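Engineer: Take a look and give me a structure for this.
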Amino acid sequence: MARAQRNGRQPRREATVDGVPIRSLPKVSLHDHLDGGVRASTVFELATAAGLELPVDTSRALGEWFAEQSASDSLVDYLKTFELTVAVMQSADDLTRIAREFVADLANDGVVYGEVRWAPEQHQAGGLELEDAVQAVQDGIAQGEEAAEEAGRPIRVNQILSAMRSGTRSLEIARLALDFRDEGVVAFDLAGPEDGHPPADHAEALDLLAAEFFPVTLHAGEAAGLDSIRSALIDGRALRLGHGVRIAEDLEEVASEGDEVRVSFGDLARWVRDREIALELAPTSNLGTGAIARWGTSLEDHPFDLLYQLGFAVTVNTDNRLMSRTTLTRELARLVDAFEYDLDDLLEFQLNAAAAAFLPVEQREELIDIVTEGFER
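Structural biologist: Below you'll find the model as predicted:
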């Protein structure tokens, strides 16, 4: 049953739930792109130093430009903004710096465990070998983790390597991920234009990963619909769905009486719900890319709450913090405001994410304890 909704308003600067600052709560981030989480000030500095053309004259204005360009209701237009961020991520030093800052920003947001995804094949314009690029990011992560520990904000971050689904290098990236499976890389992803580029196009890479028992999470159910999700599960053997919001298209309201809503499940939706396949939902991003256009144009229209009430393993993510001008704290605050969630609801979202993390079961259990104890405090 979906909960009653109220008119949305922007969260206060110090967002709280049940009187508790949301920023102080331990959080788990599963879907966060490295090239979508670069600080605007860093993009401005590196681009200026490299002589790259910028659309504005200040770093503050650049942050606003990213947000305006990304609120286009089109995933294709949304992805164009990455041309600038990727352009300043072509050296080992720059990758290390950006990864270090990425971890620091997560730690400052209360994240205790995160998985950062990025596509190494897009970072070779300066002559970097794939292996050197991955190592540079891992070095930055390690530096960020160490600094966060010293500051009293312990965090652990792992990498997810993405292959571009419109490209031809997925097998190469799959092998790269396997080479680094014990050195910080925990999963494989397909990113980029979703519609027209199904996982089946990358069968050789996905078959290799399955044979090696290596985890896969695929972008699906964002720009494309149920066929995209079906292919991610069948062809990709995905353990999680990147976004997956359009699984709600496989649900049909059959009766409504007062606050009670009866819903009929399609076979695909029932499989995803019953198998507890985590949905890596990113509310603000889903609005900006038009992923929820079928249901409306405001956060209150997002099927997040319906999926939650029906028992799907929903998780909350930022997707691209720069483009959406958001944080995990802000995403949770917006959901609290839209759907009147309380502390127990936010805990449920974090436990779903912790249970779906690409970690050994013992470490997932430890993460669950960290999150639970943090909420209890």
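
Engineer: use CA for all of it now, contacts and neighbours both
Structural biologist: OK.

Engineer: looking at this, V263 is in a helix?
Structural biologist: No - using DSSP: H, G, I helix; E, B strand; the rest coil, the assignment for V263 is strand, not a helix.

Engineer: what's the spacing between it and V103?
Structural biologist: According to CA to CA, to the nearest Å, V263 stands 41 Å off from V103.

Engineer: Looking at those two, which is more packed in?
Structural biologist: For V263 against V103, the residue with the higher neighbour count under other CA atoms under 10 Å is V103, and the figures read 29 against 15.

Engineer: Now show me the structure for the sequence below, then we'll compare the two:
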Amino acid sequence: MPAPLDADSIRRAPKVLLHDHLDGGLRPQTVLELADEAGYRDLPAGDAEALGRWFREAADSGSLVRYLETFAHTVGVMQRPEAVRRVARECALDLAADGVVYAEVRMAPELVTAGGTPIEEAVEAILDGFAQGSAEAAAAGTPITVGALLCAMRQADRWEEVAGLVVRYRDAGVVGFDLAGPEIGFPPDRHPEAIALLDRAGAHRTIHAGEAAGIDSIRAALDGARAERLGHGVRIADEVPADGPLGPVAQRVLDAQVPLEVAPSSNVQTGAYPSIAAHPVDRLHRLGFAVTVNTDNRLMSGVSVTSELTDVAAAHGWGWDDVQAVTERALAAAFADDAVRARLLTDVVRPGYAALRG
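Structural biologist: Predicted coordinates for the structure are as follows:
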């Protein structure tokens, strides 16, 4: 007999996460403790439960100003290397405890340099934290592999510097480059020298596109930044009519099997769709797009990989075939070595789902 497709079973399933922001996944208690250590006095609540609730409500408010304020607080308490290291360590532990066996977690190192931390030291703190958390998780019997994605902020001018860090640290745990920040007004080819640097080094890149902006943003990410994956990418659905042919960009993304890092709860929070039931994640999945399911910001959305998959499965009638399919797609799209992907697929993912399917 297959296990019931519920939160308890999905938590036991081996999962793969491609789109998760380090500064969007802090534990509320950690925010409080880091604020206390740093003398940060601007938090809107003084206990972990109330603070966690404030983050979710602010992110749910429909106000972009309040949503962005949530990150002002998390980034505000991450201005010291030891704070970054702690947050990264806890991130690895929390994901491992949720049954994630491979994760790529992204952070813009430039955001944690305001207090004077050199950007290289910020990157090293992220990598040290992931390594420490992964080692502790393995010792606890929940092994996880965590790679870092380094984001450049679209509205800033440090793209080439961040691209250089991706290349410099790629043998130390950095797996790729990302562009984050406002899509509208800041095209992904604004600093072509950064993209050229990545091209010369053969470095991986995923680009935020098709979240706040539509098809033009997706086309620009593919053509201007040569994106291998689309961060969100869900607005490809704008060219996927209920009946009739796909639009040209949608057809291109489908044909090339460009992975979509879809984060349904986050999209509902930011007002892109009214509910998970109304979200196009299932329609895209059924049509054969390379859909993966992700958390985006676990603190702000109050989600885990388990809860996200559970909610999508419940809303769209998914079975174990669907959950395994999006997991294997995510693993295939990971910026890990071929040997790592093959080992996880053969030794972890497929046996894990076989056990759940009975």
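
Engineer: what residue of structure 2 matches up with D305 of structure 1?
Structural biologist: Residue mapping for D305 of structure 1 onto structure 2 gives D282, with TM-score structural alignment as the criterion.

Engineer: wait, isn't that match in contact with H316?
Structural biologist: Yes - A contact is recorded between D282 of structure 2 and H316 when judged using CA atoms under 8 Å, the distance being 6.4 Å.

Engineer: Which of those two has more residues huddled nearby?
Structural biologist: Per other CA under 10 Å, whichever of D282 of structure 2 and H316 has more neighbours is D282, with 21 against 16.

Engineer: which residues are contacting the helix or strand hosting the more buried one?
Structural biologist: Per DSSP states H and E: D282 of structure 2 is located in helix 281-286. By CA atoms under 8 Å, 6 or more residues apart in numbering, the residues outside helix 281-286 of structure 2 that reach it are 234, 237, 262, 264, 291, 316.

Engineer: now with 10 Å?
Structural biologist: Identification of contacts with helix 281-286 of structure 2 by CA atoms under 10 Å, 6 or more residues apart in numbering yields 234, 236-237, 240, 242, 254, 260, 262-264, 276, 280, 288-293, 312-313, 315-318, 322, 325-326.

Engineer: Strands along structure 1, start to end?
Structural biologist: Shown for structure 1, the strands assigned by DSSP state E span residues 16-17, 20-21, 27-33, 111-118, 156-164, 185-191, 217-220, 240-243, 251-257, 260-265, 278-281, 314-316.

Engineer: what would the ones you listed look like in a markdown table with distance to T372 of structure 1?
Structural biologist: Listed next are these as a markdown table, based on distance: least, CA to CA, whole Å:
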| stretch | distance to T372 of structure 1 |
| --- | --- |
| strand 16-17 | 16 |
| strand 20-21 | 15 |
| strand 27-33 | 10 |
| strand 111-118 | 12 |
| strand 156-164 | 17 |
| strand 185-191 | 24 |
| strand 217-220 | 25 |
| strand 240-243 | 22 |
| strand 251-257 | 32 |
| strand 260-265 | 30 |
| strand 278-281 | 19 |
| strand 314-316 | 16 |
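
Engineer: Name the nearest residue to the aligned residue in structure 2 for A142 of structure 1, sequence neighbours excluded.
Structural biologist: Structural alignment places A142 of structure 1 opposite A131 in structure 2 (criterion: TM-score structural alignment). Closest residue to A131 of structure 2 in three dimensions, ignoring its sequence neighbours and counting by CA to CA, 6 or more residues apart in numbering: R89, at 7.3 Å.

Engineer: List the contacts of that neighbour.
Structural biologist: 83, 125-137.

Engineer: Alignment lookup: it to structure 1.
Structural biologist: Alignment note: R89 of structure 2 maps to R100 in structure 1; criterion TM-score structural alignment.

Engineer: likewise A48 of structure 2?
Structural biologist: So, by TM-score structural alignment, A48 of structure 2 is matched to S59.

Engineer: Skipping adjacent residues, who's closest to its match in space?
Structural biologist: In space, S59 of structure 1 comes closest to S41 once its chain neighbours are excluded; the distance is 4.9 Å by CA to CA, 6+ apart.

Engineer: How about R321 of structure 1?
Structural biologist: By the measure of CA to CA, 6+ apart, the closest residue to R321 of structure 1 outside its immediate chain neighbours is G37, 4.9 Å from it.

Engineer: give me the number of residues near the equivalent of the one you found over in structure 2?
Structural biologist: The criterion is TM-score structural alignment: under it, G37 of structure 1 has G25 as its aligned partner in structure 2. By the measure other CA under 10 Å, the count of residues near G25 of structure 2 is 25.

Engineer: and if you look at R41 of structure 2?
Structural biologist: Other residues within reach of R41 of structure 2 by the criterion other CA under 10 Å amount to 12.

Engineer: now A139 of structure 2
Structural biologist: 10.

Engineer: Now do the contacts for it.
Structural biologist: When the contact criterion is CA under 10 Å, 6+ apart, the partners of A139 of structure 2 are G133.
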